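Asker: Using only what follows, build the 3D model:
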Amino acid sequence: MRVIVAGSRTITSIEEVTRAITASGYKVTEVVSGGAHGVDWCGEQWAKTNGKQMKRFPADWHTHGWRGGLVRNEEMAKYADALVAVWDGQSRGTQHMIRMAQKYRLKIYVHEVR
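Answerer: Below you'll find the model as predicted:
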C-alpha cells in the first residue's frame, strides 16, 4: 500500500511518527513524502529503517509560488492509497492534505499530537 506520511513541521519525533504508522494498521509498501521538515522527514527515516520504498513529491515553489505545497498535496493524494497524518491540530498544510485525501477517497488515519 502506498501511504502518504505527512504532518506538521513542528513534530520531529521519529518515535511519534512510528507510533502513528503502526496504529494506522496499514500494510505500507511505499512511503509517499512531500519532502518537508518534521513529519515528512520522519516518515522517510521510517521507510529507510524498515526497508520500504519511498517516493518524494517536493513542492515546486518556483512554478506555483505560494500554491506549491497545495499542488504537491493534491499530486500525492492522486498517487497514494492512504494517508497517515501526524497533526498538531493547527497546521493548515496538514489540514489541506487531509482534505485532499478525503477528496480522492484515500484511507485516512489522523494521529493528533498536542
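
Asker: Please count neighbours and contacts with C-alpha atoms only from this point.
Answerer: Noted.

Asker: now stretch 74-81, how far from the centre of its chain.
Answerer: 10 Å (C-alpha atoms, centre = their mean, to the nearest Å).

Asker: Other residues contacting it?
Answerer: 1-4, 32-34, 57, 97, 100-101, 104, 106-107 (C-alpha atoms under 8 Å, 6 or more residues apart in numbering).

Asker: neighbour-wise, which of those residues leads?
Answerer: Neighbour counts for the contacts of stretch 74-81 peak at I4, which has 31 neighbours (criterion: other C-alpha atoms under 10 Å).

Asker: let's see this one next to it:
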Amino acid sequence: MRVAIVGSRHFSEPERVMDYVKSLPPRASIITGSASGVDAAATRAARDKGIPVQVIPASFDELADAGKSAARNQRLVDACDVLVAFWDGSSKGTKTTVERALDSGKEVHVFVAK
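Answerer: Model (predicted):
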C-alpha cells in the first residue's frame, strides 16, 4: 500500500502526523514531497519505523510558481494508492491535492488541525 502524506507546512500538530504514520502496517510505504511541516514529520516517523519513503520533491521552478507546484502534487496523487492530508483548514495547495485525489478515484483521508 503506497500512502501519500501531504499537508500544510504550518500544520500545528506534527505529532498527529507521526502517530498516523507509526500506525501504518509494515507493508506500507510513504510518498511525500520534501517540504517542511507535514512532509518532514511523515518522513521522520516512517524512517523511525523502517517504512520505505519515496520523496517526490518540487523542482526550483515548481517552488517558484504555484501553477507548476500543482504538477508535482499531481505526481504524488498518481503515485499513491491512498492519500492522507493533514490540513490547516486554509492551505489551497492541500485542498487542491485532496480534490485531485478524489477526482482520480483514490481513497482519501483528511485530518484538520484542531
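
Asker: tm score of chain vs chain?
Answerer: Scored against TM-score structural alignment, normalised by the length of structure 1, the superposed chains reach a TM-score of 0.85; 112 aligned residues with a C-alpha RMSD of 2.1 Å.

Asker: All the helices of structure 1, residue numbers only.
Answerer: For structure 1, the helices defined by DSSP state H cover 14-24, 39-49, 61-64, 68-79, 92-103.

Asker: ok, average deviation of the third one from structure 2?
Answerer: Put plainly, it is helix 61-64 of structure 1. With mean C-alpha distance after the TM-score superposition for structure 1, helix 61-64 of structure 1 departs from structure 2 by a mean of 5.1 Å once superposed.

Asker: one step back: so can I have JSON lines of the contacts of stretch 74-81 of structure 1 showing distance to G51 of structure 1?
Answerer: Formatted as JSON lines, the contacts of stretch 74-81 of structure 1 follow (distance: C-alpha to C-alpha, whole Å):
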{"residue": "M1", "distance to G51 of structure 1": "14"}
{"residue": "R2", "distance to G51 of structure 1": "14"}
{"residue": "V3", "distance to G51 of structure 1": "14"}
{"residue": "I4", "distance to G51 of structure 1": "16"}
{"residue": "V32", "distance to G51 of structure 1": "14"}
{"residue": "S33", "distance to G51 of structure 1": "15"}
{"residue": "G34", "distance to G51 of structure 1": "19"}
{"residue": "F57", "distance to G51 of structure 1": "19"}
{"residue": "M97", "distance to G51 of structure 1": "25"}
{"residue": "M100", "distance to G51 of structure 1": "27"}
{"residue": "A101", "distance to G51 of structure 1": "25"}
{"residue": "Y104", "distance to G51 of structure 1": "27"}
{"residue": "L106", "distance to G51 of structure 1": "23"}
{"residue": "K107", "distance to G51 of structure 1": "22"}
